[in-house]
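>>> predicted model and sequence below, questions to follow.
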Amino acid sequence: MITLSLIGIGSGNPDHVTRQAEAAMNTAEVILIPRKGAAKDDLAELRRAICARVLRAPGPVVREFDLPVRDASGGYRAGVEAWHDAIAEVWAAELADALPEGGHAAFLVWGDPALYDSTLRIAERLRGRMPIEVRVIPGITAIAALTAGHAIPLNAVGGPVAITTGRRLREDGWPAGHDSVVVMLDAGQAFEAVDPEGVFIWWSAYAGMDDEIRIAGPLAEVAGQIAAARAEARARHGWIMDIYLLRRAC
């Protein structure tokens, strides 16, 4: 039996690692760190830095492995499903090699494993491949890092909040019945498709990290500024993680 701990580590700041997460990391026998290519090596490096800061001697073995790349040439859902299957195969091989007699392994997950992250769905695919128990240690979410950075409440008084993706916002429009909308996984500046009249935006890139960028203001006034900052940051880092909250005047 392999116990697999999926440990939320926050959004890149080592101070976001909770005491529960620290304990889980130190009781694991192996920690697996995925590599996503040279352009995103910062993500692996942040995991390495967290391990160096949190792990106590003798500590678990830290192993790195390469993730397969998603084929974006076909349909979105089919491509994601095939990609998750391929990742599960790699995970299974890495776990079997690292713990041939069973034991405790851990993955460090950005933010919280339950919020717009596929780690739990990939872990579910392992059940048919090996005897495995999955445990989850929650982490600070990108949403919490966004609102903390801007020092704002997530919701209007008594109001609901919709959490969606950039693709859904662009394709489906503003979620009905919500004045506040959090947008994650936006690859194409979907806020540009929103009617800016009466809309305020709080935008953060690399929320919680040392390189965090924050811009806020009426959408009509700051949309261009955000687009320019986003392009410059992507060119500088080779990747970008951003998140934003849109709110209509009530």
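Yep, that arrived.
>>> can we go C-alpha only for contacts and neighbour counts from here?
Noted.
>>> nearest residue to the middle of this protein?
In the chain, the centroid-proximal residue (CA atoms, centre = their mean) is W110; its distance is 4.5 Å.
>>> I'd say that one and H16 touch.
No: applying CA atoms under 8 Å as the test, W110 and H16 come out as separate, 10.5 Å apart.
>>> how close does E124 get to L99?
For E124, the distance to L99 equals 18 Å [CA to CA, to the nearest Å].
>>> so what does the host helix or strand of A88 touch, helix or strand wise?
Here A88, judged by DSSP states H and E, is contained in helix 76-98. Helices and strands touching helix 76-98, by 3 or more CA pairs under 8 Å, 6 or more residues apart in numbering; DSSP states H and E, are helix 119-125.
>>> following element in sequence after the helix it packs on, please.
Using DSSP H and E, the helix or strand that follows helix 119-125 in sequence is strand 132-137.
>>> what is that next one packed up against?
Strand 132-137 packs on strand 2-8, helix 19-27, going by 3+ CA pairs under 8 Å, 6+ apart.
>>> before we move on, the earlier item: who touches both of W110 and H16?
Residues touching both W110 and H16 by CA atoms under 8 Å, 6 or more residues apart in numbering: 9-10, 139.
>>> can you say which of those residues are buried?
9-10, 139 (16 or more other CA atoms under 10 Å).
>>> make TSV from those residues and add distance to A190 to it.
Converted to TSV, the buried ones among the shared contacts of W110 and H16 look like this (distance: CA to CA, whole Å):
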residue	distance to A190
I9	27
G10	25
G139	27
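>>> included below, for side-by-side comparison, is a second structure:
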Amino acid sequence: MRTIHVIGIGAGDPDHLTLQAVKAIQDTDVFFILDKGEEKSDLTQLRRDILDAHIPGGAYRLVEARDPDRDRRTSNYAPAVDDWRSRRADIYERLILDELAEDETGAFLVWGDPALYDSTLGILEEILDRGNVSFDHDVVPGISSVSALVAKHRTGLNRVARPVQITTGRRLAQGFPEGVDDVVVMLDAHQAFRQYVTDGTADGTADDAAADSGPAMDMDIYWGAYIGTPDEILVSGPLAEAAPKIERLRAEARERKGWIMDTYLLRRNPER
């Protein structure tokens, strides 16, 4: 039976690897990596650096394939993601069939934690459902960008006896979640936090007619980009003051590197 390790490798710092992750890496015969193109070649290099650090003499086998492009301009977000994941599944299935012998162990090195906003587990389940190849698989949890973010800012995700919600930029753009004052936002390409600088309302909605719907929320933001890497950028403070700085730094970083990965915590202060 083939075996697959899905290994969380942290948010970017090689020291994020747990002892469990190191053991799984050293138990692996073949590592599968998807190449995301020249702009993100440093992400591939970080994986190589991790393997070099934990497998003496570079005695490992690495198999690369090109990551399929995703249509990020379509308004049909869910179908576009489903199509992209299925095309990824085609690639993973071929790699497992062609590059992994029946008695070998393969591994996917996953940024952050494989159980939080990552597609690898769902893709492997799709492959198993197809029935063309069988394998056993396990998951090694990793340090997510969410965990790393709040650690870098020396704060917690939640406050005493209060919930925290993790959501996406698309969801936040539709309104601040009700009943929650601490919201972590991932996958926000359009900086949805900006609308809460001037038109957030006390009842948890975002309204273009701000004058008719109440005063802006009192919020703090804890933002980070390229967390755990040498390019890391951190900004925190009252949202109204921090937002312009985040927009400027984000634009500059994206122009410099060609891509950006960022995460932030929005903290509403209803009683301040």
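Ah, there it is. Source: prediction; values computed, not measured.
>>> OK, contacts around the residue nearest to the centre of structure 1?
So W110 of structure 1 contacts 8-12, 139 (CA under 8 Å, 6+ apart).
>>> between the buried ones among the shared contacts of W110 and H16 of structure 1, which is closest to G198 of structure 1?
Lowest distance from G198 of structure 1 to those (CA to CA) belongs to G10, with 32.0 Å.
>>> and the helix or strand harbouring R168 of structure 1, what's buried?
Using DSSP H and E, R168 of structure 1 sits in helix 166-172. For helix 166-172 of structure 1, the neighbour count (16+ other CA under 10 Å) marks 166-170 as buried.
>>> list the contacts for Q189 of structure 1?
166, 227.
>>> aligned partner of it in structure 2?
Aligned by TM-score structural alignment, Q189 of structure 1 pairs with Q191 of structure 2.
>>> next one: G158 of structure 1
By TM-score structural alignment, G158 of structure 1 lines up with A161.
>>> helix, strand or coil: sort out that match for me.
Using DSSP: H, G, I helix; E, B strand; the rest coil, the three-state assignment for A161 of structure 2 comes out as coil.
>>> contacting residues around it?
By CA under 8 Å, 6+ apart, A161 of structure 2 has no neighbours at all.
>>> cool, and A98 of structure 1?
V30.
>>> on that earlier part again, average gap between whichever helix or strand comes after the helix holding R168 of structure 1 and structure 2?
Scanning forward in sequence from helix 166-172 of structure 1 by DSSP H and E, the next helix or strand is strand 180-184. Average distance, strand 180-184 of structure 1 versus aligned residues of structure 2 after superposition (mean CA distance after the TM-score superposition for structure 1): 0.3 Å.
>>> and for strand 180-184 of structure 1, what's in contact with it?
116, 143, 154-156, 159-166, 169, 174-175, 242-248.
>>> mind checking how far it is from the chain centre?
Centroid separation between strand 180-184 of structure 1 and its chain, computed with CA atoms, centre = their mean, to the nearest Å, is 15 Å.
>>> swap in stretch 97-115 of structure 1?
16 Å.
>>> where do the strands of the stretch 151-272 of structure 2 begin and end?
For the stretch 151-272 of structure 2, strands defined by DSSP state E, counting those that start in this stretch occupy the ranges 164-168, 182-186, 219-225, 233-238, 262-268.
>>> closest to Y196 of structure 2 out of those strands?
strand 219-225 (8.3 Å).
>>> and the closest one, how far from structure 1 on average?
With mean CA distance after the TM-score superposition for structure 1, strand 219-225 of structure 2 averages 0.4 Å from its match.
>>> what lies in contact with that strand?
149-150, 153, 231-239, 242, 246, 250, 260-269.
>>> equivalent range in structure 1 for it?
With TM-score structural alignment as the criterion, strand 219-225 of structure 2 aligns to 199-205.
>>> in contact with the residue sitting furthest away from the middle of structure 1, which residues?
What lies farthest from the middle of structure 1 is E101; by CA atoms, centre = their mean that is 31.2 Å. Contacts here follow CA under 8 Å, 6+ apart; on that basis E101 of structure 1 touches M1.
>>> distance check, it against R129 of structure 1.
On the measure of CA to CA, E101 of structure 1 and R129 of structure 1 end up 15 Å apart.
>>> again with D179 of structure 1
D179 of structure 1 sits 44 Å away from R129 of structure 1, taking CA to CA as the criterion.
>>> please apply the same query to E232 of structure 1.
Distance from E232 of structure 1 to R129 of structure 1, by CA to CA: 43 Å.
>>> same question, H16 of structure 1
33 Å.
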